[in-house]
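Undergrad: Any chance you could fold what I've pasted below:
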Amino acid sequence: MEIDKLFGLPAHPLLVHAPLVFTPVLLLCVVLLVLKPGLRERWGLPLVGFAIVLAGLCILAAGSGEKLERRVVETALVEEHTELGEQFRNIAIALAALTAAWIGALRYGAGRAWLQRLATPLAALVLLGAVTATVWDVRTGHAGAKAVWKEVGDQPAPVGGEGDGD
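TA: Below you'll find the predicted structure:
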C-alpha cells in the first residue's frame, strides 16, 4: 500500500516514526512474555495484535517510502535506506506470523503434545525475530537519516549573521 501525502506533507517522514517506536516496545513485550509465562494468558493475544499492527505500519512506511523515492534524487544512501526498509517490512511481517503461531501453540496446545512441543522453539524464534526487527529498525532509520541529513551535516556552521544566537 502506498500513501503519498498526509496533511499536505510527504507521508513517509510522518509514518516512519510509528515503527521506530513500536518495534523496541514489541521487543520488550516479547522478552517479558518469554520470561514471565504467567503473563501469557492475559497478554498473549494483545501481543499478537501489536505485532500485526507493527507489520501494517511497516507496510505503510515502506509503501510511502516507495512513493517518495520516485520524487527524490537516487543516491547510494537512498538506495541503502530503501533496501533496509524493504527488509525491515518483511521481517515485521514474519515476526507477526511467528508471534501468532507462538501464542496459538500456547493457547491451543493443551492435549496436543506436538503443538506444545512447538511452543518453546517458537518462543525462541519470536525473540530472535523481535531482536532482528529492532536491529533493522535502527539500521533503516539511521540510513534514512543519513540520506536526508548527511549533506546538511557536512556543511560548516554559519558564522555571523542571522541565526547564530548573537
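Undergrad: Only C-alpha atoms from now on, for both contacts and neighbour counts.
TA: Fine.
Undergrad: nearest residue to Glu80 other than its sequence neighbours?
TA: Nearest non-adjacent residue to Glu80, counting by Cα to Cα, 6 or more residues apart in numbering: Ala143, 6.6 Å away.
Undergrad: secondary structure element for the residue most central in space within the chain?
TA: Among the residues of the chain, the one closest to the centroid is Pro19, at 4.2 Å (Cα atoms, centre = their mean). According to DSSP states H and E, Pro19 maps onto helix 17-35.
Undergrad: and the longest helix belonging to the chain, how far out from the chain's middle?
TA: Longest helix in the chain, counting residues (DSSP state H): helix 113-154. Distance of helix 113-154 from its chain centroid, counting by Cα atoms, centre = their mean, to the nearest Å, is 7 Å.
Undergrad: Show me what it is packed against.
TA: Applying 3 or more Cα pairs under 8 Å, 6 or more residues apart in numbering; DSSP states H and E, one finds that helix 113-154 contacts helix 17-35, helix 76-108.
Undergrad: One more sequence to fold, the one below, so I can look at both together:
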Amino acid sequence: MSFSLINGLPAHVLIVHFVVIFVPLSALAVVVGAIWPSAARRMGIVLPLLGLVTLASVPLATQAGGWLEQHVDSDALVRKHTELGDGLLPWAAALFVLATVIWWTTRRSAAAEPAHRGRARATSSPLSMILRVVAAVLCIGVAAGAVVDVYRIGDSGARAAWHDGFSQTAKGDHGGNG
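TA: Take a look at the predicted model:
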C-alpha cells in the first residue's frame, strides 16, 4: 500500500503527526511501566497495543516520506532528514518489545500474586532487584533515544521544509518601530 496524497496534501506531513505523538507517549508509558509495575498492570493490554501502533506508524510515515522525497527538490537538508528518518524503526521496535515484555511480566506476576496471599511476602531477592533496575535503565535509555531521535528527525524535516519558505520580517514591515 502506498500513500501519496490525503485531501491534496502530501500524506507524509499528516502521518508524521502519529509518530510525533505516539513515540513519546509509548516511551513515557514504557518507562512508567518499568519503574512502577502497578501502573503497568493498570495499563494492561493498552501498553503493548500502544507500542504496536507506534511501531506501525513509523514505516507508514517513512513510506509516505519516500514518496514526498521523489516530489520535492533534493538538497542536503532533505537527504539528512531522510537519513535520520530511516533510523527510527529500530527505536520503535525496541519500544514495542519492551512494552510487550513489561506487560507480559506484570501480567504473570499479577496472576501469581493470589497464590502467595496467604503466606508472608518474602523480600525481593538481590537478583530480582538487580534485574528490575537493569530493565528500568534499559527502558529509560531506549525511551530517551527514541524521543531524541524523533526530535532530531522532526527538526531536520522542519529545516528541510522551511529553510527558504518564509521571511524573518513580516510583509509590510520595513524594519521600522512604528
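Undergrad: For the helices and strands packed on helix 113-154 of structure 1, could you give me a markdown table that also reports distance to Ala133 of structure 1?
TA: Below are these laid out as a markdown table (distance: least, Cα to Cα, whole Å):
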| stretch | distance to Ala133 of structure 1 |
| --- | --- |
| helix 17-35 | 7 |
| helix 76-108 | 6 |
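Undergrad: Please identify the most buried of those helices.
TA: helix 76-108 (a mean of 20; mean count of other Cα atoms under 10 Å).
Undergrad: Next, the angle from it to helix 113-154.
TA: Between helix 76-108 of structure 1 and helix 113-154, the angle comes out at 160 degrees (axes from the mean of the first three to the mean of the last three Cα atoms, to 10 degrees).
Undergrad: Show me what helix 76-108 of structure 1 packs onto, helices and strands only.
TA: Applying 3+ Cα pairs under 8 Å, 6+ apart, one finds that helix 76-108 of structure 1 contacts helix 40-69, helix 113-154.
Undergrad: Of the ones you listed, which is nearest Val78 of structure 1?
TA: Closest approach to Val78 of structure 1 among those (Cα to Cα): helix 113-154, 5.5 Å.
Undergrad: on that earlier part again, how about the residue nearest to Glu80 of structure 1, what's its match in structure 2?
TA: In structure 2, Ala143 of structure 1 lines up with Ser156, judged by TM-score structural alignment.
Undergrad: Please tell me how far that match sits from Ser167 of structure 2.
TA: 19 Å (Cα to Cα, to the nearest Å).
Undergrad: okay, the two: which has more neighbours?
TA: Shown here are Ser156 of structure 2 and Ser167; by other Cα atoms under 10 Å, Ser156 has more neighbours (21 against 9).
Undergrad: correct me, but that one touches Leu77?
TA: Yes. With contact defined as Cα atoms under 8 Å, Ser156 of structure 2 counts as touching Leu77 (6.8 Å).
Undergrad: Need the three-state assignment for Ser74 of structure 2.
TA: coil (DSSP: H, G, I helix; E, B strand; the rest coil).
Undergrad: correction: Gly161 of structure 1
TA: Per three-state DSSP, Gly161 of structure 1 ends up coil.
Undergrad: Check the mean deviation of stretch 42-52 of structure 1 from structure 2.
TA: For stretch 42-52 of structure 1, the mean distance to aligned residues of structure 2 following superposition is 1.3 Å (mean Cα distance after the TM-score superposition for structure 1).
Undergrad: Please report the distance of the closest residue to Trp136 of structure 1 other than its chain neighbours from Thr23 of structure 1.
TA: Nearest in space to Trp136 of structure 1, with sequence neighbours left out and distances taken as Cα to Cα, 6+ apart, is Phe88 at 5.6 Å. For Phe88 of structure 1, the distance to Thr23 of structure 1 (Cα to Cα) stands at 10 Å.
Undergrad: Overlap in contacts, these two.
TA: Common contact partners of Phe88 of structure 1 and Thr23 (Cα atoms under 8 Å, 6 or more residues apart in numbering): Ala133, Asp137.
Undergrad: Leu45 of structure 1 - nearest residue in space that isn't next to it in sequence?
TA: Of all residues not flanking Leu45 of structure 1 in the chain, Ile103 sits nearest, at 7.0 Å (Cα to Cα, 6+ apart).
Undergrad: residues in contact with the one you found?
TA: Here Ile103 of structure 1 is in contact with Arg40, Gly44, Leu45, Val48, Ala119 (criterion: Cα under 8 Å, 6+ apart).
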